[in-house]
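>>> Sequence first, then the predicted structure, then my questions.
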Amino acid sequence: MAHNVLKTIALASGVSTTLLFTGFSSPAFAMSPFQASYQFSYNGKNMGSATRTLSKSGDDWTYVFTAKAGTMASVTETSHFSLNDEGHILSNSFIRHSKVLVHNNSMSINFNPSAKIIHTKKDKQANSFAWISGALDELNAELQLREDLKTSDLKSSYPIADAKGVESRRFIKQDNEQVTTSYGTFGTIKVVMKHNKPDRDTIFWLAPKLDYAPVKVFHQDGKTSYGLLLTDYKGTTNQSI
């Protein structure tokens, strides 16, 4: 259970939105470092905390997601990438380490566009498949979508790599909503990520005032639900919104 909670919230916090937003007006900010903290819950009960941190060194960017459910479980995901002049992310590598009680798991992705191949390894199982132009990982996909959202140059789907291949993810924009968190109340864009199963949905509430960072995430999978709610944010803000 703990592994599913952490894996789902990691995915949810790493992927945000992709359809044209309306009802807000703001200048386009360039990608900039930030740190966001969250509280996450399982079936309505608070279980722990999570953080996301984006940093830059030279032309190299690093995006890290961490989550911890007490002493029971933890996960760390790290994405390394660069950004070209058009604002497109060029994926380099992704790695996930998770621990549930005494059990450890890992998964890595290495992007090799020059050889047009992607290598992955999940625990001891290695795999490789064809590289696709614009392929992203679960973490940097959220950043690419946010950059596209700022310029209104958005796609209906994005190619996201996992251990087995590259899958196109589709997002549907719904109504704008006000969301109250312990950090404040924000006008948000509500977006649903569609899954292949009819009883599974992931919903994101994105705040333009916080550079389109998600302030709330909710995932429903049958009778099980997971939640993520902002508790702190340090980074670019738009005070006019």
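Here it is on my side, so go on.

>>> When you work out contacts or count neighbours from here on, use the C-alpha atoms and nothing else.
Fine.

>>> Okay, buried residues for the lengthiest strand in the chain please.
Scanning the chain for the strand with the most residues, using DSSP state E, yields strand 166-181. By 16 or more other Cα atoms under 10 Å, the buried positions in strand 166-181 come out as 166, 169, 170, 171, 172, 173, 176, 179.

>>> quick one, helices of this protein?
For the chain, applying DSSP state H gives helices covering 2-14, 140-151.

>>> circling back: dump the buried residues of strand 166-181 into CSV; add distance to residue 38 as well.
Output for the buried residues of strand 166-181, formatted as CSV (distance: Cα to Cα, whole Å):
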residue, distance to residue 38
166, 28
169, 24
170, 25
171, 22
172, 24
173, 23
176, 21
179, 14
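
>>> Residue 38 versus residue 215, what's the distance?
As judged by Cα to Cα, to the nearest Å, residue 215 and residue 38 stand 8 Å apart.

>>> swap in residue 148?
Residue 148 is 24 Å from residue 38, by Cα to Cα.

>>> So which of these two has more stuff around it?
residue 38 (25 against 20; other Cα atoms under 10 Å).

>>> Hmm, the more buried one is touching residue 229, no?
Yes. Residue 38 is within contact range of residue 229, at 5.2 Å (criterion: Cα atoms under 8 Å).

>>> Hmm, residue 190 and residue 213 touching each other?
No. Look at residue 213 against residue 190 with Cα under 8 Å: they stay out of range, at 11.9 Å.

>>> Common neighbours of these two, please.
By Cα atoms under 8 Å, 6 or more residues apart in numbering, residue 213 and residue 190 have these common neighbours: residue 206.

>>> hang on, the earlier thing: report all helices and strands that the longest strand of the chain contacts.
On a contact count with 3 or more Cα pairs under 8 Å, 6 or more residues apart in numbering; DSSP states H and E, strand 166-181 meets strand 157-161, strand 184-194, strand 213-221, strand 224-234.

>>> try it against this one:
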Amino acid sequence: MKKISLGTLLFITIGFFLIALYALIIQVFGIQSEDKATIISGVLSMVGGALGAFGAYKVAVLQTTKAIEHDREIRIREKKVEKLEELKTAFVSCHLTLEGVYKKVYKQNNMIRELIEKCYKKGYAVFYKENFITPDIENEFIKGVMQLQSFKMIVMNNKEYLPVRMDSLEVLSATQRMINVLDDLINMHKPMIGDNAMKMDEFKYYWTAVTLDFQKTKEAIQKYISDPKKYIDIEIQENL
């Protein structure tokens, strides 16, 4: 069933009113009455004024509606820009933190390579945590994990604002993968201590696998964290 607009309903009502009024005037004053034209003219003027007022009301309502919609669009764009700026800051911070982490990874790898060489030459049987990770390296890795966890949370909370060129699931997957790799690097020494310590050949195989995983993970996360900042900048400019 179609809805009748307020304007249509008003015109129908006025039409019936005029017909009823005209019939009443004829009945009261007679069809030849001299006052009939004056009365009808006054009534029509009144109706015209009412219609004019109604038209002005409709225009005012339309203008108000457009103003509200315009303000709403501005607020939506402002919020999107705010969220994009937040995402951009998160991407930049995460990228800078990981650059520091990468340097420590290479330093740790050099330490482990030297340890393996010494073990083969001198037959070391006892290994210490410091052979695998120094406090400054460990702190850098822990800072990296915390930064990545924070980055993940920001992306998850604002993924609907990510540019269409960026897949949030791939970004989050690469981030979690790097977190896992850093955890492995922090705990690199554990397989080499205790009663069930690995043999050197076993450890070398384990270390090589983790190193390879790190390199692949680094390439993936650089793709999703370093390059896409330009897409966020484009989105920001389009919404200003």
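Now that the structure is in, tell me what you want to look at. As the structure is a computational prediction, the values presented were derived from the model and not from experiment.

>>> Overlay them and tell me the TM-score.
Scored against TM-score structural alignment, normalised by the length of the second structure, the superposed chains reach a TM-score of 0.26; 99 aligned residues with a Cα RMSD of 5.5 Å.

>>> circling back to that earlier point, determine the residues that are contacts of both of residue 215 and residue 38 of the first structure.
Counting by Cα under 8 Å, 6+ apart, the common neighbours of residue 215 of the first structure and residue 38 are 228, 229, 230.

>>> Please name the nearest non-neighbouring residue to the last one.
Closest residue to residue 230 of the first structure in three dimensions, ignoring its sequence neighbours and counting by Cα to Cα, 6 or more residues apart in numbering: residue 38, at 4.4 Å.

>>> ok, residue 82 of the first structure to residue 118 of the first structure distance?
The gap separating residue 82 of the first structure from residue 118 of the first structure is 17 Å, by Cα to Cα.

>>> Apologies, that question was intended for residue 128 of the first structure.
Separation of residue 128 of the first structure from residue 118 of the first structure (Cα to Cα) stands at 6 Å.

>>> Compare the two (neighbour count), which wins?
The residue with more neighbours, out of residue 128 of the first structure and residue 118, is residue 118; 24 against 15, by other Cα under 10 Å.

>>> Spit out the contact partners of the more buried one.
Going by Cα under 8 Å, 6+ apart, residue 118 of the first structure touches 109, 110, 111, 112, 128, 129, 130, 131.

>>> how about 7 Å then?
110, 111, 112, 128, 129, 130, 131 (Cα atoms under 7 Å, 6 or more residues apart in numbering).

>>> Which pair of the residues you listed spans the longest distance?
By the measure Cα to Cα, 110 and 130 form the most distant pair in those, at 11.9 Å.

>>> Looking at these two, which has the bigger crowd around it?
Each of residue 110 of the first structure and residue 130 has its neighbours counted (other Cα under 10 Å); residue 110 has more, 19 against 15.

>>> quick one: that one and residue 7 of the first structure, what's the gap?
20 Å.

>>> Likewise for residue 109 of the first structure?
Residue 109 of the first structure sits 16 Å away from residue 7 of the first structure when distances are taken as Cα to Cα.

>>> So for these two, which sits in the more crowded spot?
Higher neighbour count among residue 109 of the first structure and residue 7: residue 109, with 24 against 17, using other Cα under 10 Å.

>>> wait, isn't the more buried one in contact with residue 94?
Yes. Taking Cα atoms under 7 Å as the definition, residue 109 of the first structure is a contact partner of residue 94 at 5.0 Å.

>>> Hmm, the residue nearest to residue 230 of the first structure is touching residue 47, no?
No. Between residue 38 of the first structure and residue 47 there is no contact under Cα under 7 Å: 11.1 Å.

>>> Residues in contact with stretch 205-212 of the second structure: which ones?
By Cα under 7 Å, 6+ apart, stretch 205-212 of the second structure touches no other residue.

>>> circling back: out of the helices of the first structure, indicate the one that is most buried.
Compared across the helices of the first structure, helix 140-151 shows the largest average neighbour count, a mean of 22 (mean count of other Cα atoms under 10 Å).

>>> In terms of secondary structure, what does it contact?
Where contact means 3 or more Cα pairs under 7 Å, 6 or more residues apart in numbering; DSSP states H and E, helix 140-151 of the first structure is packed against helix 2-14.

>>> Who are the packing partners of the helix it packs on?
By 3+ Cα pairs under 7 Å, 6+ apart, helix 2-14 of the first structure packs against strand 73-83, helix 140-151.

>>> Could you tell me the angle between the direction of it and that of strand 213-221?
140 degrees (axes from the mean of the first three to the mean of the last three Cα atoms, to 10 degrees).

>>> Please report the distance of residue 57 of the second structure from residue 10 of the second structure.
From residue 57 of the second structure to residue 10 of the second structure the distance is 13 Å (Cα to Cα).

>>> again, but for residue 79 of the second structure
41 Å.

>>> Kindly report the same for residue 144 of the second structure.
According to Cα to Cα, residue 144 of the second structure stands 69 Å off from residue 10 of the second structure.

>>> Which of those two has more residues huddled nearby?
residue 144 (24 against 13).

>>> Quick check: that one touching residue 99?
No. In this structure, residue 144 of the second structure is not within contact of residue 99 by Cα under 7 Å, at 9.5 Å.

>>> List the residues that contact residue 40 of the first structure.
For residue 40 of the first structure, the contacting residues are 46, 47, 48, 49, 227, 228, 229, by Cα under 7 Å, 6+ apart.

>>> Can you tell me which of those are classed as buried?
47, 48, 49, 227, 228, 229.

>>> Confirm for me that the fourth one is in contact with residue 41.
Yes. Contact criterion Cα under 7 Å: residue 227 of the first structure and residue 41 qualify, at 4.9 Å.

>>> Residue 151 of the second structure: neighbour count?
Residue 151 of the second structure has 19 nearby residues by other Cα under 10 Å.

>>> tell me which residues of whichever strand or helix holds it are tucked away?
Per DSSP states H and E, residue 151 of the second structure falls inside helix 135-157. Neighbour counts using 16+ other Cα under 10 Å place 137-138, 140-145, 147-149, 151-152, 154-155 of helix 135-157 of the second structure among the buried residues.

>>> same question, stretch 16-27 of the second structure
For stretch 16-27 of the second structure, a neighbour-count test (16+ other Cα under 10 Å) marks 18, 22, 25 as buried.

>>> Arrange those in a markdown table, one row each, with distance to residue 175 of the second structure as further columns.
Converted to a markdown table, these look like this (distance: Cα to Cα, whole Å):
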| residue | distance to residue 175 of the second structure |
| --- | --- |
| 18 | 75 |
| 22 | 81 |
| 25 | 85 |
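
>>> Lovely, talk soon.
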